[in-house]
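>>> fold the following and give me the result.
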Amino acid sequence: MPMEKTFNAAEAETRLYEAWENSGAFKAGANASREDTFCIMIPPPNVTGSLHMGHAFNNTLQDILVRWHRMRGFDTLWQPGQDHAGIATQMVVERELAKTNRRRTDMSRDDFTALVWEQKQKSGNTIIDQLKRLGASCDWSRNAFTMSGAPNAPAGEEGNFHDAVIKVFVDMYRKGLIYRGKRLVNWDPHFETAISDLEVEQIEVQGQMWHFKYPLAGGETYEYVEKDEDGNVTLREVRDYISIATTRPETMLGDGAVAVHPSDERYAPIVGKLCEIPVGPKEHRRLIPIITDEYPDPTFGSGAVKITGAHDFNDYAVAKRGNIPCYRLMDTKAHMRADGAAYAEAAATAMAVAKGEKTLTEAEVDAVNLVPDDLRGLDRYEARKRVIAQINAEGLAVTVLKKSIDEETGAEHLERIPLVEQNKMMQPHGDRSKVVIEPMLTDQWFVDTAKIVEPALKAVRDGMAAQEAGTFDEKAGYTRILPERDAKTYFHWLENIEPWCISRQLWWGHQIPVWYGPGVTKWDEPKYYEHGYLTDWVFDDANP
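Predicted structure coming up:
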């Protein structure tokens, strides 16, 4: 047979790959001639997408390792799979619905997930075909999908991956590695769900910083003194307020305290006193304490920061340390809350808490809606405009002198205007929705990552000790990080790891095996098992 004049790579590579696959060369155990095993679980790409250069790079590295071990006679498995990609897949289907003026909420959850399954079956093979085109030597007979075997899965989507996920959830809960709690999470107002840190992208935007006065309670005054680096007094005046700067004035409504650094002498006379939040109906104006904490930077701004524990991660940490209540201001769409008692009643409750006359449980704090009646239901940015306008109208904005020149006469005029700094700042956005993320205090399920990482820390610590002693042995379970200087980064990351939020408020994805029953007075054990995994589980929020 004569040789073709030009090499047709597409034909040749496809033919060769099919021959390899049909011969069983990629299956687990192929060419095994020793007891040693080697396995790589492919980082599963999203089922809705196409591969990108990052996939091509890391899959090539995996393929090199897998083929090398296979050639050496290892019992080798490269396990392929695809991720159901909850947010990404749901977004694709919702966009298709929008083309015909339909929304997810126009139908039942089962009807919507049926549409998602259709989308999966349309696009699911795209990435498999791309991996094959790259020459990836995965064992395709074991290909897995993270929603296989889920309730209402269509024909062809059988499997036990869903069962495995539920079983692992239950097992980890029983081992104390999973718990339910109220913590601050990244909240995506578009999808109305919690998302992980990895699903948040920081985008530089043009921001503004407003400076406001928080009047001291009862008209109290103090001598405010500023000094330069040499200790010389540069400003001395009597003040009846403490000033703060904020990029998010709408969250002032939920302030629980104003914090200053313990070493900041300027505010020492008023630590422990109360100050007034300068917004809301005057007759119900709230008072909050002035506290000390290591978090405020005395050299930045006024050195005083407002603490809004339910809407800022740094503030949340301060609130937890200082036992400051965290008042949630927004709903799942990032609109100002419109539920609960009237503002007058809510403000009176918060005032009693600030004065130490009343204590509230975490659930009772969450029920307090401190959004004034005229701002309830507004989008967060519309509420921001109104809050700023109300503070300015009352004369409680910090002001600066501005010089202007009359165009007709050339005369100079000085006027006081509110101090608003223009500054570039990094703002968190949902990597899928592209909307600004709102830190939100909600009930979610978390993995206790501090417990999870302890064996990983021990393996490296023991490995370093063995290396120094000259007794390092990989088979002993030791781990060695190269270059060794990077061990510092490894330890810093794992020793400061935060609990991992694993719950999502999505219609597409694994449902946490929990339901809530009326009249339940305690956390109950699993009611029964079906197909090897938990299906009914009863909890009672009031009696954890």
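>>> C-alpha from now on. contacts and neighbour counts both.
Will do.
>>> contact partners for L216?
240-242, 273-276 (C-alpha atoms under 8 Å, 6 or more residues apart in numbering).
>>> apply 7 Å and report the result again.
240-241, 274-276 (C-alpha atoms under 7 Å, 6 or more residues apart in numbering).
>>> tell me the buried residues in stretch 391-398?
Judged by neighbour count using 16 or more other C-alpha atoms under 10 Å, the buried positions of stretch 391-398 are 391-392, 396-398.
>>> could those be laid out in CSV, adding distance to T521?
Compiled in CSV, the buried residues of stretch 391-398 are given as follows (distance: C-alpha to C-alpha, whole Å):
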residue, distance to T521
I391, 47
N392, 50
L396, 49
A397, 50
V398, 52
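>>> this one as well, want them side by side:
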Amino acid sequence: MSGDLASSFSPADIEATLYQKWVSAGYFTADATSSKPAFSIVLPPPNVTGVLHIGHALDQTLQDCLSRMKRMKGFEVLWLPGMDHAGIATQNVVEKQLATDGKSRHDLGREEFVKKVWEWKAESGGAILEQMKRLGSSVDWSRERFTMDEAMSNSVVTLFKKMHDAGLIYRAERIINWCPRCLTALSDIEVEHQDDSGEFVSVRYGEGEQSITVATTRPETMMGDGAVAVHPDDPRYKHMVGTSVLLPLVNRMIPIIADELVDPDFGTGAVKVTAAHDPNDFEMAVRHNVPFVVIMNEHGVMDGTGTEFDGMDRFEARVAVVEKLRSLGRIVAEKRPYIHAVGHCSRCDTTVEPRLSKQWFVKVAPLAKASADAVRNGSVTIEPKELEPRYFDWVDNMHDWCISRQLWWGHRIPVWYGPNGDVVVVGPGESAPAGYTQDPDVLDTWFSSGQWAFSTFGWPEKTADLAKFYPTSVLVTGYDILFFWVVRMMMMSTFAMDGVPPFKTIMLHGLVRDQFGKKMSKSRGNVIDPIEFMDKYGADALRFTLARGANPGTDQALAEDWIGGSRNFATKLWNATRFAMMNGATVEGELPAVDSLNAIDKWILSRLSETVSEVDSLLEKYEFARACEILYHFAWDDLCDWYLEVSKETFAGADSQNTKRVLGHVLDQLLRLLHPVMPFITEQLWTTLTGAESLVIAKWPVADAAHVDKASEKLVTQMQEIITDVRRFRNDQGIKTSLKIPARFVAKGAIADYSSAMAFVLRLELGEITPSAKVEIGSVKVEFDLTGSIDVVAERARLEKDLAAAIKDKQTAEVKLNNDGFMAKAPESVVVEIRERLAKTSSDIERLTAQLGALPSA
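The predicted structure is shown next:
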């Protein structure tokens, strides 16, 4: 043994030192030339602007748990860390800094602005990676990656050219999601839909019999209408299809068309077709050759309508347009407020504007099919399987992906335009012809992070890392990012890696909510800061709490009290190990032969073997919550509350070597089992107990079937029942726990051999007595001499009073339940409450009667 343990557990005293020890020793550094089987995970790259939040803490705890377990099982483990350059978010941060000095990025110019962002990244970015160390994440820091690194940029450009050459990337004018605040296109996954309060206005187009009423939530866009559409089978409008109608405000004649996309039950059954400002209208316009009329600029300001509304913000114009239409008598109906789903920019919460724009797109159909097939044919497994339909629902219905962004921070699109309209995609090591100009846009952040599973290993080069660690073993991430990142990784990896998906398993966990099941948010004031709670309770307590609540695919609640409870569990482990060492527990030498052990030692070894088997199986199936629950109860109940208690007599005696060796073995194995979830405290306890180098490189426990002993388990269960009942008897009689009372056991068989051990725990003084009270537990009888231990007269009076009250309560409940009139009128909740009271009073009467019977005569 290497030393003594401090008298109390203080996480702050050990965590930083232990983590530095692990990193310095190179325990987390993977070897691509190793002959060991590979186990690899890539960390979902957090934004360079981010800080560790509770979702990160859960995600990384589960990844670390798997990585540490597999390392102990003899795998060559690579858990690769890194960050995403987070195009929009990072550019926003730096632009805000410039704004404090009264400047914009345009004052600096593109080159200087990008340089400024790199400076910010070096000084302030990536704080989350340092915070990961606080959590104990066993990532390979030597392989840390950043999506804007030179090697990663090489991968991005290579894949862009490869996909373009394969006809999977194209440029076209399409309706895209546009953020008037960030001034860039957004993909579908960067748009968050939320219910907004608006208005639903019905407007009359045309005059007299040649009029038609359309319903819209966006009247300000009507000046860009190119047609009115109705359903071809709608009898109300069949006679009008093919005719034209006057568009108010701009006095332009527009056609009335028929299209099946129109829902005849929505509004008036007639809709305006604003092809340049609505994705559904765009599709109809293409089919019917409707003109595209742009009436709004990139800032969301009305422009080019030739009306009084030009120069107005879109929302200002909405009010003004309705007022004008009302004054013209063209408002047929208004519904206000009208609650409907509206897209918002996920970065700045600005209302997204559908906008016709020439952008670069990925043709997703063949890529999405390959991604779906990989799951359907079993190449990739989704855990839990119940979430497969969500995956297919997304991947089977994807729209082409807009990948160009009107930003300066990011991977510049490797496309160059010639003076005669020529277009050249320039790959790594290539140059554009003289006189060509590069596309000003950058690629969507997800285009680079979608390559994370192979670009981080050195692709397109055929590296040793790629050969050893691709495909990765498992992707651990929240189900909420299934559509954002997982599907894109599946598409891009399967294409780049010749049909080989990026991971073998997708393990999806839920969200962390507050103790009432509500989503955490700053506005609600219910956010749990993992750094704050690691400072207060230690990393192990936070990790254990998160893992203990992590059932696959389902959300978990979290409260500070529960983290405090896990801290108490850590303290329990510390005190138990300290007690064991002070009482001579040892890991030296072979375990004694099973036949030479007493039933108590056999029992704890049997329970240990079963625990090892169950925990190992559950962790391999990603059942973290159930595994932690089993570990908790084995450590707290079986080991601390029972084994240490009933073994105290043995420790106090001379013949204790076997028990000391068994206790040392049990602690050794338990700490190994707990290490993946609680790495810091287990490392400190285990190295102190064993004197060995580190749990990180120790072997994972293996269940020993030879130790499973059902007879000993049955015997100790009987002992537990006896001890529990005698403790209850002592408590019921008001006997102090410190007071020794004369007693004797009347028992036969194996249980009789453990009378002394039980008496030691129960503070009974065994010997010949004149019994005045007894407790019977099955075939075992424990008799007591309570003379001088209690005031029999006072105790009898107290019990008789309690018994009389219980009998009265029972009679009252029975009268109500037998009263048909009362039962017919009483609410169900009241009836349930009375029945529960009847059951409780019946139990109380039985207990009090037994206690009175056990009292000695006065």
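>>> post the TM-score for the overlay when you can.
For this chain pair, the superposition-based TM-score is 0.75 by TM-score structural alignment, normalised by the length of the first structure; 436 aligned residues with a C-alpha RMSD of 2.5 Å.
>>> among the contacts of L216 of the first structure, which ones are in strands?
241, 274-276 (DSSP state E).
>>> L329 of the first structure: which of those is nearest?
Closest approach to L329 of the first structure among these (C-alpha to C-alpha): E276, at 18.0 Å.
>>> how about the closest one, what's its match in the second structure?
Using TM-score structural alignment as the criterion, E276 of the first structure maps onto L246 of the second structure.
>>> surely that match touches I254?
Yes. Contact criterion C-alpha atoms under 7 Å: L246 of the second structure and I254 qualify, at 6.4 Å.
>>> thinking again about what came up before, which residues sit in contact with the match of E276 of the first structure?
205-206, 252-254.
>>> please redo it, this time with the cut-off set to 8 Å
Taking C-alpha under 8 Å, 6+ apart, we find L246 of the second structure in contact with 205-207, 252-254.
>>> buried ones among the residues you listed?
So, of the contacts of L246 of the second structure, 205-206, 253-254 end up buried under the neighbour-count rule (16+ other C-alpha under 10 Å).
>>> one step back: give me the buried subset of the ones in strands among the contacts of L216 of the first structure.
Buried among those (16+ other C-alpha under 10 Å): 241, 274-276.
>>> so W562 of the second structure touches T545, yeah?
Yes. Using C-alpha atoms under 8 Å, W562 of the second structure is in contact with T545, at 6.7 Å.
>>> out of the two, which sits in the more crowded spot?
More crowded of W562 of the second structure and T545, by other C-alpha atoms under 10 Å: T545, with 23 against 17.
>>> can you give me the strands in the stretch 451-600 of the second structure?
472-478, 503-509, 512-514, 556-558 (DSSP state E, counting those that start in this stretch).
>>> mind checking which of these is nearest F315 of the second structure?
Nearest of those (C-alpha to C-alpha): strand 512-514, 35.2 Å.
>>> counterpart of the closest one in the first structure, which residues?
Using TM-score structural alignment, strand 512-514 of the second structure pairs with nothing in the first structure.
>>> what helices or strands is that strand leaning on?
Using 3 or more C-alpha pairs under 8 Å, 6 or more residues apart in numbering; DSSP states H and E, the elements in contact with strand 512-514 of the second structure are helix 54-72, strand 556-558.
>>> buried deepest among those, which one?
helix 54-72 (a mean of 23; mean count of other C-alpha atoms under 10 Å).
>>> with the first structure superposed, average distance for that one?
Taken over the aligned residues, the distance from helix 54-72 of the second structure to the first structure averages 1.8 Å (mean C-alpha distance after the TM-score superposition for the first structure).
>>> what about the alignment partner in the first structure of D265 of the second structure, how many neighbours?
Using TM-score structural alignment as the criterion, D265 of the second structure maps onto T299 of the first structure. Look at T299 of the first structure: counted by other C-alpha under 10 Å, it has 9 neighbours.
>>> mean distance of the helix or strand hosting F169 of the first structure to its aligned residues in the second structure, please.
F169 of the first structure belongs to helix 161-174 when assigned by DSSP states H and E. On superposition with the second structure, the mean distance recorded for helix 161-174 of the first structure (mean C-alpha distance after the TM-score superposition for the first structure) is 1.7 Å.
>>> what range does that helix cover in the second structure?
Against the second structure, helix 161-174 of the first structure falls on residues 152-165 (TM-score structural alignment).
>>> preserved in the first structure, out of the contacts of L246 of the second structure?
Counting by both residues aligned by TM-score structural alignment, their matches' C-alpha atoms under 8 Å, the first structure reproduces these contacts from the contacts of L246 of the second structure: 205-207, 252-254.
>>> what about the nearest residue to D278 of the second structure once chain neighbours are set aside, neighbour count?
The shortest distance from D278 of the second structure to any non-neighbouring residue, by C-alpha to C-alpha, 6 or more residues apart in numbering, is to P354 (5.6 Å). Neighbours of P354 of the second structure under the rule other C-alpha under 10 Å: 19.
>>> just say helix, strand or coil for the residue mapped onto P354 of the second structure from the first structure.
Taking TM-score structural alignment, the alignment pairs P354 of the second structure with P439 from the first structure. What DSSP: H, G, I helix; E, B strand; the rest coil gives for P439 of the first structure is strand.
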